[in-house]
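Asker: quick one, structure for this:
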Amino acid sequence: MMGSSWNWMRRMRRRRRKTSKGDIITLADSLPKSLARPWPPLALPLPWDFPLLPTHSTPTSNTRGRICFVTLDGHLLKNYALSTDFTMDALAIFSEFKTAHLPIQSVLSRFTVEQGMPPTSNPWVIKNIVKEVLKSWPLKSANTAKPAEFVEALRGVLMGVAMRLKTTPLKMAHTVTTYDGKSLLQFLTNKHQMIKALEMTWKSLPKEEHGKLIKEYVGVALDILSPATGLPHCGTVQEMDKIVSSELKMVDGVEGGVLNRKEFKKVMVEVVGRIMNELERNPVSVSSDVVITKSIVFPTQEDNSEQRNH
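Answerer: Predicted coordinates for the structure are as follows:
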C-alpha cells in the first residue's frame, strides 16, 4: 500500500497561480489534475486554493551553488586521466564492472564535469563522442579482464574523449544542489508556519469513515509539504527517494493503521526530523549539467562541390 501511494506521487504535477500579491503556493499546486478535487466522503467545498506558504517565506529546498559556465576542451579530462586519482577511481569501479557486468557506457557515467567529462546522458555527447571513442574499446569480456588492463583501457577511453573535446569544445551550464537538512530545520523551528502547513495538509487528505487518516497517506502528505519543507517531490531525486522511503517505514508500526489529527501531526514532525538528521549526517548532492553550445562543423567548398557532382 505504501509503495503504491509512493509510486502515485511520482506522477504528481505542480501548477502555480498568480494573484495581485504575487505567486503563492497552494495545496492544489502539489496535486495532479485528476485529484485536485474533493475525495468522497469529504464535505464540499474543500479549500484547495488556500495558501500553504507565500513564495517569499518558503524555505530554500537545498543549498544550491551558483550556475557555472564551463568550457570542456579536453585539458582537464586529460590531466585527470593521467593522475593517480583516476587510477584509484578506476580500480574502485573495476570490481563492479566485473561482477555486475556493467556496460562501459554506464562506467563512463561515473565521471563528472568536475573531472572534465561531458555528461553521458546528453544524446549529442553519446552520438558524437562516446560511441565514436568506444569503437576502439579493447576489452570484449568483463570475465577475463585484469585490473591493470581495465585501468589502462579506461584511461585510453578518457584520453580519446579528451582528444575529441580538444577539436570540438563543449560549453556547459553546471550547478550542484545539496540537500543538507537546513530547510527541514527551518521548517521545524518556525512553529507557526509548521502548524499552519500541517493543518492545511490534514484538511486536504482523504479520511476513512471515522474521520481518521489511513497511514499510507503519510507519504502523500510529505510530498504535499514539499514546498514548505524543501524536500524534492517524489521521483525527482533518486537518492532522496531512498532516504524518504526508509524513514517512512516507521509508519508501518502505527496501531490500527489509522491516525487522528493529533497523531498525524506528531508522526509528520517525527518523519521530517528523522529525514533532517539523516541529511545532516549524509548530505545528498545532485549535479545538473546542460550542454548550451557545441561547435558546428560547416561543409567546405570542396565538400559542396563533391555533393553537386554526386
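Asker: make it CA atoms for all contacts and neighbour counts henceforth
Answerer: Will do.
Asker: where along the stretch 151-300 of the chain do the helices fall?
Answerer: Remark: helices assigned in the stretch 151-300 of the chain by DSSP state H, counting those that start in this stretch are 182-189, 191-204, 218-224, 226-229, 238-247, 261-281.
Asker: ok, which of those comes nearest Pro147?
Answerer: Smallest distance to Pro147 across those (Cα to Cα): 29.1 Å, for helix 238-247.
Asker: for that closest one, which positions count as buried?
Answerer: Met240, Asp241, Val244, Ser245, Glu247 (16 or more other Cα atoms under 10 Å).
Asker: for the helices of the stretch 151-300 of the chain, which one ends up most surrounded?
Answerer: Comparing the helices of the stretch 151-300 of the chain by mean neighbour count (mean count of other Cα atoms under 10 Å), helix 226-229 comes out on top with a mean of 24.
Asker: the one residue sitting closest to the centre of the chain and Ser204: what is the separation?
Answerer: Centroid check for the chain by Cα atoms, centre = their mean gives Val237 as the closest residue, at 2.6 Å. Val237 sits 25 Å away from Ser204, going by Cα to Cα, to the nearest Å.
Asker: repeat that for Lys215.
Answerer: Counting by Cα to Cα, the gap between Lys215 and Ser204 amounts to 15 Å.
Asker: next, the structure of the following sequence, for comparison with the previous one:
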Amino acid sequence: MAAPLKRVLLRMDGEDILEFVKSPAFEPEMLSLYSELELPDGSLKDYIIKAFEKLTVDQGMPPASDSWVMSNAVEPVVESCIGATNEQSVTQETFLAEFKKVAENAAQRLKEQPVIVAHSENTFDGSGIKRLLSNKFELDKTLDSALKTIPRDRHGKMSKEYLRVALDVLAPSAGLPPIGAVDQMDKVIQEASVRC
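Answerer: Next up is the predicted model:
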C-alpha cells in the first residue's frame, strides 16, 4: 500500500526561503547545487537562474519552471541584483555570495507579492508499518516473499548486507518509499540497521 499523498495549497510569502538562506544548511546545499550546474560558458545570471530552477517548495521557492514565477519573481530580482558582477568568472564564493543576495531580494518580492502553490507530498508516518504488524497473515506472507529474494550462502544463511534488499521488497507493503527515494527515510533505516 502506498503512502498517503496529501495535496496542500501553500502561500509562499518569502518567509521559508529567507529561513533557508539563514539556515546552516544553506551553504553546503548551495555549494552542492553549484557543483551540479554544468554551464561552462555561463554568466553569473545563468548560474543563479539555473540554481533557482533547482530549488524546491521545501526550501521556500515556488516552482521556477512556472513561467509566471520565473518572469515575476526570479528574473526581475536577478536583473536588479546582478550588475557588473555578471561579467566576472563564476567561482563558488561569487556564486554563493550573489545567490544569497538575490534570494534575500526574492524573499522580499514574495513578501510583497505572495504566490499560492498547489503542492503534493507523501506522508510516511508509520501507519503502514502498524497496519502490517497488526495482521499476522499479511506480515508472514510479506516477510516470506521478501526472504525468498535474498541470496543465501551454501549453509542457507543470509548475510546482514542483504537487509536493504529485504527492506526494498517490504517497503510497498509497509507504506514506505523505496530505499534511496527519500533521504530522511534512508537515514532512519541506516540508524535501524546499525542497531541490529
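Asker: re the thing from before, just give me the match in the second structure for the residue nearest to the centre of the first structure.
Answerer: Matched by TM-score structural alignment, Val237 of the first structure corresponds to Val182 in the second structure.
Asker: skip the chain neighbours and tell me the closest residue to Arg109 of the second structure.
Answerer: Spatial nearest neighbour of Arg109 of the second structure, chain neighbours left out: Ala73 (6.7 Å); criterion: Cα to Cα, 6 or more residues apart in numbering.
Asker: show me the contacts for that neighbour.
Answerer: By Cα atoms under 8 Å, 6 or more residues apart in numbering, Ala73 of the second structure lies in contact with Ala106, Arg109, Leu110.
Asker: out of the buried residues of helix 238-247 of the first structure, who's nearest Met268 of the first structure?
Answerer: The closest of the buried residues of helix 238-247 of the first structure to Met268 of the first structure turns out to be Glu247 (Cα to Cα; 10.8 Å).
Asker: trace the closest one over to the second structure, please.
Answerer: In the second structure, Glu247 of the first structure lands on Ala192 (TM-score structural alignment).
Asker: hmm, back to that, for the contacts of Ala73 of the second structure, pick the one with the most neighbours.
Answerer: When neighbours are counted by other Cα atoms under 10 Å, Ala106 leads these with 25 neighbours.
Asker: all strands of the second structure, in order?
Answerer: For the second structure, the strands defined by DSSP state E cover 5-12, 115-122.
Asker: got these as TSV, with mean neighbour count and distance to Ser134 of the second structure columns?
Answerer: Converted to TSV, the strands of the second structure look like this (neighbours: other Cα atoms under 10 Å; distance: least, Cα to Cα, whole Å):
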stretch	mean neighbour count	distance to Ser134 of the second structure
strand 5-12	13	22
strand 115-122	13	22
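Asker: reformat those strands as JSON lines; add distance to Leu139 of the second structure.
Answerer: Formatted as JSON lines, these follow (distance: least, Cα to Cα, whole Å):
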{"stretch": "strand 5-12", "distance to Leu139 of the second structure": "23"}
{"stretch": "strand 115-122", "distance to Leu139 of the second structure": "23"}
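Asker: in this structure Met276 of the first structure contacts Leu185, no?
Answerer: Yes. In this structure Met276 of the first structure lies within contact range of Leu185 using Cα atoms under 8 Å: 6.9 Å.
Asker: mutual contacts of these two, please.
Answerer: Shared contacts of Met276 of the first structure and Leu185 (Cα under 8 Å, 6+ apart): none.
Asker: which residue sits farthest out from the middle of the second structure?
Answerer: What lies farthest from the middle of the second structure is His155; by Cα atoms, centre = their mean that is 42.0 Å.
Asker: which ones are touching it?
Answerer: Applying Cα under 8 Å, 6+ apart to His155 of the second structure gives no contacts.
Asker: and it? What does it align with in the first structure?
Answerer: Checking TM-score structural alignment: His155 of the second structure goes with His210.
Asker: ok, that match to Val258 of the first structure distance?
Answerer: In terms of Cα to Cα, His210 of the first structure sits 10 Å off from Val258 of the first structure.
Asker: what's the answer for Glu149 of the first structure, then?
Answerer: Relative to Val258 of the first structure, and taking Cα to Cα, Glu149 of the first structure is found at 58 Å.
Asker: which one of these two has more residues nearby?
Answerer: Using other Cα under 10 Å as the criterion, Glu149 of the first structure and Val258 rank with Val258 on top: 19 against 13.
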